[in-house]
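**Q** Just a sequence and a predicted model for now, questions to come.
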Amino acid sequence: MAELILTSRLRCPECGHEKEEEMPTNACMFFYNCSSCGVRLQPLHGDCCVFCSYGTVPCPPIQEGNCCSG
């Protein structure tokens, strides 16, 4: 089994700002406020968290091949 990647670079769809963030391993992150423009991001339809929608790496449960229950 591959080691989990716990850092993902989130990209704001409004302003394009990117920031590397550490992903929680025990919960999904439903909301994220862009530190550049202040827009509040939430998962796109069908995604479990902001990392799966806007990150370079999906959340840990998805990396493990499990459903992310939130």
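**A** Good, I have the coordinates.

**Q** drop to CA atoms for contacts and neighbour counts, all remaining ones
**A** OK.

**Q** Next one: residue 22 from residue 32, what distance?
**A** Between residue 22 and residue 32 the computed distance is 12 Å (CA to CA, to the nearest Å).

**Q** try it against this one:
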Amino acid sequence: MEIVKKKACGTHIYRALDEVTAETAAFPNMEAINNNEELSTPCDYCQQAAIYVVSNIHSPTIS
């Protein structure tokens, strides 16, 4: 199974959820990025700070 991950800000979270669902045909997993990572992680759709990671798997490294 291919792992699909999208980082998204609050504005683009629905787009990330839709794309992961379309690419994997599975229910997506949405996790919040912790405060330390949030400052340096850009959204995949714009330059704002990402606050979520949407993927088709659960990631134990994101809290």
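**A** Great, that's in hand. Bear in mind the structure is a predicted one, so any value in this text is a computation, not a measurement.

**Q** After superposition, what's the TM-score here?
**A** TM-score for the superposed chains, counting by TM-score structural alignment, normalised by the length of structure 2: 0.32, backed by 43 aligned residues with a CA RMSD of 4.0 Å.

**Q** re earlier: which of residue 22 and residue 32 of structure 1 has more neighbours?
**A** residue 32 (17 against 12; other CA atoms under 10 Å).

**Q** which non-adjacent residue is nearest that one?
**A** residue 41 (5.1 Å; CA to CA, 6 or more residues apart in numbering).

**Q** Could you pull out the buried residues of the host helix or strand of residue 37 of structure 2?
**A** In this assignment (DSSP states H and E), residue 37 of structure 2 forms part of helix 35-38. Buried residues in helix 35-38 of structure 2, counted by 16 or more other CA atoms under 10 Å: residue 38.

**Q** Past that helix, which element shows up next along the chain?
**A** strand 52-55.

**Q** Mind giving me the packing neighbours of that following strand?
**A** Counting contacts by 3 or more CA pairs under 8 Å, 6 or more residues apart in numbering; DSSP states H and E, strand 52-55 of structure 2 packs against strand 5-8, helix 13-24, strand 29-32.

**Q** closest one to residue 52 of structure 2 among those?
**A** Counting by CA to CA, residue 52 of structure 2 lies closest to strand 29-32 out of these; the figure is 4.5 Å.
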